[in-house]
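A.B. asks: sequence? don't have it. structure:
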């Protein structure tokens, strides 16, 4: 035995060939005294290829005569031969070697949940024993093609290769010798191409899981699939299968579970679905299926789960749905279902989960629904439901109630003790509910999310809510709540992370106890009638990211200790009565004017209002108050001049106070008048702006008289003869940091242009300077820039006439698209990224000084009729006054997440690197389909941080937007990583836009040839 290593140390890989030779030689030995037990030898050689860092296999000793006493080994008690090796979840790595070939009686090998990594885990020459019936290699990181050693194993009945990194197509002969195969799982890999038609030869297959791969083609590959009469479990979910769901499902008579969600299937649900009498679970979610729900489904008496959410199903929810007596879960949300909810739904006494959100269902919620006594989650969000909430529902043990975005009226029903024991989420937002917020909600000890915003509740905020120690989100915005903010809002020391009380009629001070809400990262109290100072206890909220206090009556100075809040990303304290200096650290030095304006006297170079300091009056001691050293105290009282001086002093102080009060009142009157006038001007903008623009019919003349200037001499505005008809055609299409945009027909024949009305308060007020800057921008011409066609100028009104982009903004196509509009495919997204990069590179490198955008984000990337990107609003910061060029946009006005970190420091000058940062954020939105900042029920997800974490974990593929369908990873992942580089915290680490264009052109590769569908 000297040639074999000890069990305590794994054999180096170079010795493995020698061991294999010894293994063969030993099998040829005929001398009984040197012949080794085949199972011992095989397992020791198998162990030599493993890396066992935790020494789980220390009992495997080559000196033993039999391995039957070893850990994780099972033998046949009669023959003493090894029949099973079970090594699941031991953290093993290394290679799976040929020692297993000696185990001629091995029936089961379990290696799932280990750390096998790479494409060389399985030896190419490995030939597993013909006795093997069960093989489980799931939940490892084995990559490359599925090796041929796992193909044509005629004895295998159970094969699990799920949750690895296998890629490429399945070998054509993968199912050539599968006559014994009963269960196969290849789920959670990166396999692609069509599913081999030889699958039909697996006649004994009763479980097939190919989910979470990239299999493509028509599911009608399945002329063979539907012939597998023994199939009971079929999961093809989250692939790229397309085309119609083939008729023939009923041929699989024994089918119990069918999962086809997350593909690109179209057409209607199969009409013969109800002919599979044993079906318990059906999932067609996230496809493009249309038409009504097939009537045959009512025959599925065993159906437990029916899911078809996020499709295009139409028609009414049939009344026969009440006949599905076994139904526990029904999710038909995100379709086009209409009509009333049938009262027969109350017959579903086993129903636990009901989701019909985001349809067009109208009418009232049937009271009979309360008869579904097992119901725990009900989601009816985003329909057209009216009437009141049935009180019987609040007697059930519901965990989730979501009736938001409907037209419900009345009050919140009184809940039972059963409800308060189970309730975890309640969302009744955006209805027309009134009355009081029930104080009994404070009894819902498990409540995590409460959203009653955008209703008409008129009560005070119940202090009992402060005792909900599990509550993470409380949203009571835009009601008519009165009274004070409860001091016990966080008395339980709980987990409250989001507190939104803005848009109510709350009065009184902000309670200092707000500092007890240690988990808060969003605090919004704006648009109320709050008074008193900002409590310094807010500085204890170390996780706070957003603080909104605007439009209240807060007084005093902003506490200096708020500057210690390192995580604070956004603050708005505008339109209060605050005075004094701002905190000198944190976010406060970088706040924009719009976050500070409208106060009594905040000290900031950005504000034109006078600075008021909260400095106490100097203490003046009367030298005679306590007698003088010369004993003249009584002489001072008798001095006639003293009384006169004291009287004059009193008059002077009184006069000062009176004058100050008069000035303050006068200032208030002027401010209110200006605000009212500004509001009136905003309401009448279209009339005033376009009438002024259209009244001119010449491009020349004195600018101060309000003439329209067009740069193209052929684009004469002489066709503008009827201002009123033009006003009737004008329509608002957007609003941004620099002003409002209108779609306007111009000239004869009509040409559609975009007219931007600039915010005049910050725009340069000298016509020559305005003309010079606009003409410079008008010369910036590039296929990926919106063309500036002309302008209109008066001291009171400035308009820009630009090219019109018919397909709207990139933001709207990514985040606000209509359900009927398909997601942007990868090729279009890449073209948008590359085109935007080219446009920015032109601005940065073709002009001296460079034209910096300052505010790049998806809403400023417009799409023409061919979905080509065109950057808008570029260089408009050149039109701002010098005071506003250093701090461009308040973080509330700019898209959150797009502000480059260096903008937090006022001493740094904004340059092209800020545009590179915004470009990087845009790239991440394009690839992931997610917003730069997303607010969830109990979390805020900052996209750049999320992508960075996923990249570090090696799971960056999970960030990619599945909605765009098939995509080449060798393009998408490098583009996503480029976005990360562009958002580097250090400006000098970001590439120039010229370098970005070069990198993108290198990344671009021809699309792989797609396999034809069948």
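C.D. replies: Alright, I've got the coordinates. Computed from a prediction, not measured in an experiment: that's the story for all the values here. Numbers count the residues shown, from 1 in each chain.
A.B. asks: Going by C-alpha atoms from here, please, whenever you check contacts or count neighbours.
C.D. replies: Fine.
A.B. asks: how many other residues sit next to residue 459?
C.D. replies: 16 (other Cα atoms under 10 Å).
A.B. asks: Pull the distance from the longest helix along the chain to the chain's centre.
C.D. replies: Counting by DSSP state H, the longest helix found in the chain is helix 640-683. Between the centre of helix 640-683 and the centre of its host chain there is 51 Å, according to Cα atoms, centre = their mean, to the nearest Å.
A.B. asks: just the helices in this structure please.
C.D. replies: 16-28, 38-48, 417-422, 633-638, 640-683, 685-694, 723-729, 767-778, 810-815, 826-845, 912-928, 943-953, 969-982, 993-1003.
A.B. asks: alright, now check it against this:
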């Protein structure tokens, strides 16, 4: 009975306790719900948090984690909630909250101290938003949360304020981790003041800002473990004592700044370092090997892209934990230490010594680095043979040693490297036969060009299903091209030029066409060097793996002087196809190949460069080759080809062609671009005719019928002969008289006009001028574009007078094609005269044909060509003068122009430029590709109407000159679409990309390549991509938004158009007609549809990435 009574009392006590807990718990739960729901209701679109139902407990809310029935953690990321910073105070007031993450939610406002903060809050992540304020504001905020240990404000708009004189020392902040990377700090300002209060700080990340000046003082941060100052503008030497007290430091990154002098002298104190990166600076002198060897835990040492010099000490082998050693692009010399890999215990996985001055042989002891994955010794002065012991490195993927003085055979032991992916040994003196690497089934890139290899090309290569690049050019290989190469399922680059190969071209090379998938080489760093072919330098150029090498140091290559690499294309490998690709580069030139050109080559749809020149090929050119829609460079010269040029070639969009030195006959097709090339590309084909060669004789008997009528009488025949002789004498006599009179007139003409002919569109001149002249050269057919009247003839002396002898005072601009002068003609008309750079090898007829073509193009949004002049080597073009100059100057140099463009003016310019480009693409026959669309080629008339200029210029320069830089051929840095760096072929979709950059300029007010804003490896497009994770409106020109905040939605709609134009995949970009239709949608008040194609920096109305753009209905834009 007593026991039952005790149990009853215990039950009553338990019930009482539970009741008390419930009384406390329910209000707490209700309070959490109220605060959460209050935050939800403050959002512009509360439905984005639909699971936050006030009638349910908070533990079921999206992103909420509870502990003991209370809210302990809240994580919301990647949702465009667009809250204001003040509303965050509701969340911080949750008493039991320990961690709060609001990453990439479009959080806006100025950072400030909350009215209340949970005493239990230890971690706060507000990264990838659009918060403003200063570092001191952020730390004041942190102070109000007394238990806060980790604060992440990366990827916002936090700046620094100038430190006020006499400011008191800051309080000691409890923070252990502070991340302010990817913000807008431009100077140390109050940063140093704040750091002095962070005595227990363990992690400090200030990377990817624009902080200039000297390195901040961190001597008091004795607990600091992680310190990142990379990608800033710090300069000068690192003061002694900076790291003397950093005993706890494990990670130090000072890369991508402007530091000079010796490496930090007190690094020896940092004995716990496991990561040290000083790369991409201007450090010099010898590396502090004694300081480094004290770091027994060091795993990564990056010193690349500096000016370090001297020999590499063998003491570096004491770093037994080292996994990555990068000394690339410095001035190291002497031998590679044999002790670098002293024993099998070495942990080294990646060794990058490329672009230095190392000499001597490659140490056999490198094979002791059993874990080695990547070995790059390129662009050094190493000699001797390749050690066969490297074949024991079972994990080796990259063996790269191009441009050295290596000789001997390629070791047969390399066949044991089953993990090998890249074997790149170009530009050495290697001899012997190619070893059997059939067991290396993972090979992606085999490059053995420019050596002394002999023997036949082995058939086992066809078994390498992952092989994407095969370069064996400029060797002494003999025998036929193995048909088995057609079995390589990933092959996109085949270069066999400059060998002794014979036999026919195997049609099997096209076997995989339409099946090639995206290669494993995607994003591999490369450089493609276009060379000027000569007797010592064959082929269309060289593709090199280019990681860790400065572009300026290409001049060190002996072949650079020999081959005169005048065009340098750099980038990362990427392909414009998915699983339907084909070969993109095929060079079989300078061999002894015979037989016919296989018609199957016409199946290589993605082929961009095809060189079969300097062989013994015969027969007809297959008409199927006209299907090669992507080919930009075609060379069939110096063969024995016969018959006509196929009419199907008219559909090809060629930048270069060479059919010279064959046995071709017939007329050069008039359609397409074939008639726009200079005559030397067709020379030494005795049967070819038509522009640019002499015209075909239409009176010739095409049947070749040479039969005679024998029914004439002898008397009639004799009479005909006599009459013919008499008529001939009469003609000769008449021609002599005409020649004398013509010479008199010519002499008089030369005395009065000493400098040549000038042709001018008469519509711009006074009717009183009566000296007119027609040009007799027929140009390409241009729809709706003909000269209404003949051209006015002026003298070169008139132009000299109008420009004051082309004096600098008349110079108003310079560009890739020449200088532009402002000139006033005798009748008072103001014009702009472009004085072209000298074009080697250009004939008068070619220039005239191009000018006649361009001159016929008239549109209200194009700058019309009024006239042109040929005087010796000089070429002058005359255009309408545009009052306000270029968009580039007006937009980016307001001090020069004194103008500030409003949004309506910018919108008008955007639409006008689009209209002009659309006309070139869709209303001209053949379509005209601009090739260099940029803001400096958008001129503004007196009504601020956009006029696109320099259209057709890049095409003319490309056709007439083979010595131009890539900037002339493929556009201007910042505007060049990514596919140009691998295709060497310009397209209308490339123009669309460049237009997208111009539209971004109008929206952001920023230049496309402002390294101060975007960093060394980025540009405007990349910068907008980064900010798409934040509030996307942060990219807009803030001056416009200050004047009219209501513009935000309209600017977002225009940003969608820019994003669609900037899609990495050309096929997904809209045409310019579609762009015009999208502008009309905005003007009609509807939003631009954004479904369908992925767009790199796409913006949606929620501030995140736009997933695409729908296919809009094609429409015709009125002209």
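C.D. replies: That came in fine, so what should we check first? Owing to the predicted nature of the structure, the values given are computational and were not obtained by experimental measurement.
A.B. asks: Give me the TM-score for these two chains.
C.D. replies: The TM-score (TM-score structural alignment, normalised by the length of the first structure) is 0.62; 724 aligned residues with a Cα RMSD of 5.1 Å.
A.B. asks: returning to that earlier point: is it possible to get JSON lines of the helices of the first structure that adds mean neighbour count and distance to residue 145 of the first structure?
C.D. replies: Putting the helices of the first structure into JSON lines (neighbours: other Cα atoms under 10 Å; distance: least, Cα to Cα, whole Å) gives the following:
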{"stretch": "helix 16-28", "mean neighbour count": "14", "distance to residue 145 of the first structure": "23"}
{"stretch": "helix 38-48", "mean neighbour count": "24", "distance to residue 145 of the first structure": "22"}
{"stretch": "helix 417-422", "mean neighbour count": "18", "distance to residue 145 of the first structure": "49"}
{"stretch": "helix 633-638", "mean neighbour count": "12", "distance to residue 145 of the first structure": "107"}
{"stretch": "helix 640-683", "mean neighbour count": "12", "distance to residue 145 of the first structure": "65"}
{"stretch": "helix 685-694", "mean neighbour count": "18", "distance to residue 145 of the first structure": "64"}
{"stretch": "helix 723-729", "mean neighbour count": "14", "distance to residue 145 of the first structure": "61"}
{"stretch": "helix 767-778", "mean neighbour count": "16", "distance to residue 145 of the first structure": "55"}
{"stretch": "helix 810-815", "mean neighbour count": "18", "distance to residue 145 of the first structure": "35"}
{"stretch": "helix 826-845", "mean neighbour count": "21", "distance to residue 145 of the first structure": "25"}
{"stretch": "helix 912-928", "mean neighbour count": "26", "distance to residue 145 of the first structure": "27"}
{"stretch": "helix 943-953", "mean neighbour count": "15", "distance to residue 145 of the first structure": "23"}
{"stretch": "helix 969-982", "mean neighbour count": "19", "distance to residue 145 of the first structure": "17"}
{"stretch": "helix 993-1003", "mean neighbour count": "16", "distance to residue 145 of the first structure": "24"}
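A.B. asks: now these in CSV, with distance to residue 247 of the first structure?
C.D. replies: Below are the helices of the first structure laid out as CSV (distance: least, Cα to Cα, whole Å):
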stretch, distance to residue 247 of the first structure
helix 16-28, 53
helix 38-48, 48
helix 417-422, 43
helix 633-638, 113
helix 640-683, 59
helix 685-694, 57
helix 723-729, 51
helix 767-778, 60
helix 810-815, 35
helix 826-845, 32
helix 912-928, 35
helix 943-953, 41
helix 969-982, 34
helix 993-1003, 42
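A.B. asks: Which among those helices is found nearest to residue 391 of the first structure?
C.D. replies: Minimum separation from residue 391 of the first structure across the helices of the first structure (Cα to Cα) falls at helix 417-422, 11.6 Å.
A.B. asks: hmm, who's touching the closest one?
C.D. replies: Here helix 417-422 of the first structure makes contact (Cα atoms under 8 Å, 6 or more residues apart in numbering) with 394-399, 441, 443-446.
A.B. asks: Buried subset of those residues, written for PyMOL?
C.D. replies: To isolate the buried members of those in PyMOL, using 16 or more other Cα atoms under 10 Å:
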select buried, resi 394+395+396+397+398+399+441+443+444+445+446
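A.B. asks: Tabulate the contacts of helix 417-422 of the first structure (CSV), appending distance to residue 486 of the first structure.
C.D. replies: Shown next, in CSV, are those (distance: Cα to Cα, whole Å):
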residue, distance to residue 486 of the first structure
394, 26
395, 28
396, 30
397, 29
398, 28
399, 26
441, 15
443, 17
444, 18
445, 18
446, 21
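A.B. asks: Let me know whether residue 430 of the first structure touches residue 402 as I believe.
C.D. replies: No - the criterion here is Cα atoms under 8 Å, and residue 430 of the first structure misses it with residue 402 at 11.1 Å.
A.B. asks: burial measure for residue 287 of the first structure, as a count.
C.D. replies: 22.
A.B. asks: Aligned to it, what sits in the second structure?
C.D. replies: The equivalent of residue 287 of the first structure in the second structure is residue 306 (alignment by TM-score structural alignment).
A.B. asks: what do you get for residue 310 of the first structure?
C.D. replies: Under TM-score structural alignment, residue 310 of the first structure pairs with residue 329 in the second structure.
A.B. asks: next one: residue 374 of the first structure
C.D. replies: Per TM-score structural alignment, residue 374 of the first structure is aligned with residue 395.
A.B. asks: Over to residue 445 of the first structure?
C.D. replies: Aligned partner of residue 445 of the first structure by TM-score structural alignment: residue 465.
A.B. asks: For stretch 283-298 of the first structure, buried residues please.
C.D. replies: Judged by neighbour count (16+ other Cα under 10 Å), stretch 283-298 of the first structure contains these buried residues: 283-290, 292-293, 297-298.
A.B. asks: no no, stretch 558-568 of the first structure
C.D. replies: Using 16+ other Cα under 10 Å as the test for burial, stretch 558-568 of the first structure gives 558-559, 561-565, 568.
A.B. asks: can you check stretch 313-321 of the first structure too?
C.D. replies: 313-318, 321.
A.B. asks: out of the residues you listed, who's nearest residue 826 of the first structure?
C.D. replies: Nearest to residue 826 of the first structure among these: residue 313, at 26.5 Å, using Cα to Cα.
A.B. asks: Could you check how far the nearest residue to the closest one once chain neighbours are set aside is from residue 652 of the first structure?
C.D. replies: What sits nearest to residue 313 of the first structure in space, not counting adjacent residues and going by Cα to Cα, 6 or more residues apart in numbering, is residue 290, at 4.3 Å. For residue 290 of the first structure, the distance to residue 652 of the first structure (Cα to Cα, to the nearest Å) stands at 84 Å.
A.B. asks: Fine by me, we can end here.
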